[in-house]
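In: Sequence and predicted model, in that order:
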Amino acid sequence: MDTIILTKEQISRVLNMDDVIESVEEAYKMFSDNKVILPPVLSFDIEKYHGEIDIKSGYDLVDEVVGVKIASGYANNYENYGISNGQATIILVDVKNGVPLAIMEGGLITDMRTGAAGAVSAKYLARKSSKKVAIIGTGIIARWELKALARVFELEDVFVWGRSEEKAKQYVKDMKKEIPLNYTTFVDIEECVSQADIIITTTSSKKALIQSEWVKPGTHLACIGADMPGKQELETKLFGKSKIIVDSVNQCVERGEVQHAIRNGLVLERDLIEMGEVILGYKQGRESDEDITIFDSTGLSIQDITTAKKVISVLKDNRDVLAVNLI
């Protein structure tokens, strides 16, 4: 049996955001329908080199595939080595015989499926009339979040805040070329978020950036940045007046944005709702236009698996064009 080897460039030629959004929705449904087994995430904090390495894996019980992703984030990669700060490799293995079906660059899939996660949450939890989005952070994930959200909502205004005013302006300059909307950068984060219908946070902050009183009724927040113990982007008090939806209860309690509210007793674990449960109709998300909804995303390996499977599926019709490497 052949193992497919895929580069980032090959993946980029066949994978589009609409397919990724569909794959992420499917992942959430599979997870909440107990069609996948996800072991705990294995994480290494590499302080010496200002980085972290995470190993996420999952067993897709439907297609009988095991997927493993080794992903890393290094703050100084670009500066020191001229390479992306985020690196990842995904391996898909056939459980019937242990043969690797594919080994592929995982950075692009990770970025796109993370962007799609915020969009999926907004699709099911934000008010349908939402037109104004606040993007907190200016990195690569902040870019994919907007690209994905623009596929789901007819946006009008994009409010941007970053720690670096220069980077915020560069974000706007770059994104305007791809998504022509009305952009405004803010030095004051309160001004940025208080006007928004949807707020997407994408930073690696370890202290609250957004205060509870800044968030107006009816707002939807997608919290993407907090994916390890200690990270935090929201004041915990906000959870006390919001409806909370998570990608995984177990993961979010340990490493998600909600970890602090759980620890402080503001939220009980039994009150958390999984995104898949909302998509499947098992539980209700937003109940009124006045609800504040919070989606806590830590990232599930099944998202990588469903998206990687989509790549392989599309490749079946494009193998001649891409000259796929086989071993």
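Out: Sure, I can see it. Note that this is a predicted model, so its numbers are computed, not measured. Numbers count the residues shown, from 1 in each chain.
In: from here on, contacts and neighbour counts on C-alpha atoms
Out: Will do.
In: following the host helix or strand of residue 5, which helix or strand shows up next?
Out: Assigned by DSSP states H and E, residue 5 belongs to strand 4-6. For strand 4-6, the following helix or strand on the C-terminal side (DSSP H and E) is helix 8-14.
In: quick one: buried residues of the helix or strand that that next one is followed by?
Out: Later in the chain than helix 8-14, the nearest helix or strand by DSSP H and E is helix 17-32. Buried residues in helix 17-32, counted by 16 or more other Cα atoms under 10 Å: 17, 19-32.
In: Likewise for stretch 30-45?
Out: 30, 31, 32, 35, 36, 37, 38.
In: re earlier: distance between the strand holding residue 5 and the chain's centre?
Out: Mean C-alpha position of strand 4-6 versus that of the full chain (Cα atoms, centre = their mean, to the nearest Å) differs by 24 Å.
In: picking that back up, make CSV out of the buried residues of stretch 30-45 and add distance to residue 116.
Out: Converted to CSV, those look like this (distance: Cα to Cα, whole Å):
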residue, distance to residue 116
30, 16
31, 16
32, 18
35, 21
36, 20
37, 22
38, 20
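In: Name the nearest of these relative to residue 219.
Out: When the buried residues of stretch 30-45 are compared for distance to residue 219 (Cα to Cα), residue 32 wins out at 24.9 Å.
In: For the nearest residue to that closest one once chain neighbours are set aside, give me its contacts.
Out: Nearest non-adjacent residue to residue 32, counting by Cα to Cα, 6 or more residues apart in numbering: residue 276, 5.1 Å away. Residues counted as contacts of residue 276 (Cα atoms under 8 Å, 6 or more residues apart in numbering) are 25, 27, 28, 29, 30, 31, 32, 33, 247.
In: CSV please, covering these and showing distance to residue 140.
Out: Output for these, formatted as CSV (distance: Cα to Cα, whole Å):
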residue, distance to residue 140
25, 22
27, 22
28, 23
29, 26
30, 27
31, 26
32, 28
33, 31
247, 21
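In: hold the first one in mind and look at this next one:
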Amino acid sequence: MAKMLVLTEPDLRKIVRLDASAVACVEDAFAALATKPVVMPPILRLDIAEYRGEVDVKTAYVPGVDGFAIKVSPGFFDNPKLGLPSLNGLMILLSSKTGLVEALLLDNGYLTDVRTAAAGAAAAKHLSRPDAQVAAIFGAGIQARLQLEALTLVRPIKQVRIWARDPAKADTAARELTSSLRIEVEAVSAPHEACDGADIIITTTPSEQPILKAEWIRPGQHITAMGSDSEHKNEIEPAVLTQVIYIADSVAQTRRLGELHHAIQAGLIAPDRSFGELGQVIARQIPGRESRDAITLCDLTGTGVQDTAIATLARCRAVEAGAGRAIDTQELTGGTP
């Protein structure tokens, strides 16, 4: 008899954490994009401009993986004014063989947060200098915090500077991260102050105007840009992309809605110019950082293959731990055993 596993956010937080195994899971997903005939359709997005909201639907099938995820991810960026989180959502894991629903992951965006932070760690692991110790974080929300936590899993970070439009939030984040990560985290009043002397720069905001300027970039730095996941978002000044080794999570996506999209629109990069992808770097098909003084930039727009990977991991962990509630699918249709 077919059963569907239902897992809530508290269930998932107990069994899936932002750790080395989560980073490895996402690394493997990116490598699959480069080495397997992954089926990953374009992102479906609904914009609700009146409430500064958007809903993304992402999915991917990876040959050899028993299940595939369909994720519904709303982002309503005025929600904090109402005392609500900006992001929520859920994932559905279906059987690759039968299409039956195997798990309903009511994660409220938690798994997305984990897999996004893990992607940032993978980018830094393969593109930044191994001895990088100073980080700059743009933003003070959940993803800013998780990106830093993930970064500490792959690089010996000792000093961090955080800048956010809301100084109070930056101060709070700096204080709490100093305590939780046991490293020096300082809030700064201007974005260029955060960049000065940084080995790694991570942007985590929904900004629609560039917040990282080309004049602040120095040799040897690595930039992870993960906020530009729709056409109207733009964290990185387009001129930056002319100075760096550019790597995308998916070039097909970043041409449409990433930082690459804005550089093409500005006429700084030819629309048909080819670029490498993070999965190719992980699979060692192409080099990443070519020298100590090279400047690298990874444009992360979020891919369906990451969602399938983290959802599959969550289901495996749940089965091992006996977590969640198993429901006979006949219960949903009113059938009898």
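Out: Perfect, thanks for sending it. None of these values were measured; they are calculated from a predicted model.
In: Let me see the TM-score of these two.
Out: The TM-score (TM-score structural alignment, normalised by the length of the first structure) is 0.95; 324 aligned residues with a Cα RMSD of 1.4 Å.
In: And the residue nearest to residue 32 of the first structure, how far from residue 9 of the first structure?
Out: 31 Å (Cα to Cα, to the nearest Å).
In: Just tell me what residue 130 of the first structure corresponds to in the second structure.
Out: Aligning on TM-score structural alignment places residue 130 of the first structure opposite residue 132 in the second structure.
In: What separation is there between the residue most central in space within the second structure and residue 226 of the second structure?
Out: For the second structure, the residue nearest the mean C-alpha position is residue 116 (2.2 Å; Cα atoms, centre = their mean). Here residue 116 of the second structure is placed at a distance of 8 Å from residue 226 of the second structure (Cα to Cα).
In: Also residue 263 of the second structure?
Out: Noted for residue 263 of the second structure: a distance of 16 Å to residue 226 of the second structure, by Cα to Cα.
In: What of residue 120 of the second structure?
Out: As for residue 120 of the second structure, its distance to residue 226 of the second structure is 8 Å (criterion: Cα to Cα).
In: where do the contact lists of the two overlap?
Out: Joint contacts of residue 120 of the second structure and residue 226 (Cα under 8 Å, 6+ apart) are residue 300.
In: Could you check which helix or strand contains residue 123 of the first structure?
Out: helix 107-125.
In: Please compute how far the very next helix or strand once past that helix lies from its chain's middle.
Out: Counting by DSSP H and E, the next helix or strand C-terminal to helix 107-125 of the first structure is strand 132-136. Mean-position distance between strand 132-136 of the first structure and its chain equals 15 Å (Cα atoms, centre = their mean).
In: next structured bit after strand 132-136 of the first structure?
Out: helix 140-152.
In: now that next one: which residue numbers in the second structure?
Out: On the second structure, the counterpart of helix 140-152 of the first structure by TM-score structural alignment is residues 142-154.
In: That stretch vs the first structure - mean distance after superposition?
Out: Taking mean Cα distance after the TM-score superposition for the first structure, the mean distance separating stretch 142-154 of the second structure from the aligned residues in the first structure is 0.7 Å.
In: circling back to that earlier point, how much does the strand holding residue 5 of the first structure stray from the second structure?
Out: Mean deviation for strand 4-6 of the first structure: 0.5 Å (mean Cα distance after the TM-score superposition for the first structure).
In: List the buried residues of that strand.
Out: 4, 5, 6.
In: how about JSON lines for those residues, with distance to residue 229 of the first structure added?
Out: As requested, these are exported to JSON lines (distance: Cα to Cα, whole Å):
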{"residue": "4", "distance to residue 229 of the first structure": "35"}
{"residue": "5", "distance to residue 229 of the first structure": "34"}
{"residue": "6", "distance to residue 229 of the first structure": "32"}
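In: got a list of what residue 125 of the first structure touches?
Out: 220, 285, 286, 293.
In: among these, which recur in the second structure?
Out: With both residues aligned by TM-score structural alignment, their matches' Cα atoms under 8 Å, the contacts of the contacts of residue 125 of the first structure that the second structure also has are 220, 285, 286, 293.
In: my guess is the second one is in a strand, correct?
Out: No: counting by DSSP: H, G, I helix; E, B strand; the rest coil, residue 285 of the first structure is not part of a strand but coil.
In: That one -> the second structure?
Out: Checking TM-score structural alignment: residue 285 of the first structure goes with residue 288.
In: what do you get for the first one?
Out: The alignment partner of residue 220 of the first structure in the second structure, by TM-score structural alignment, is residue 222.
In: To what extent is that match buried, counted in neighbours?
Out: Neighbour count for residue 222 of the second structure, taken as other Cα atoms under 10 Å: 28.
In: can you give me the helices in the stretch 201-337 of the second structure?
Out: For the stretch 201-337 of the second structure, applying DSSP state H, counting those that start in this stretch gives helices covering 251-257, 259-265, 278-282, 304-321, 329-333.
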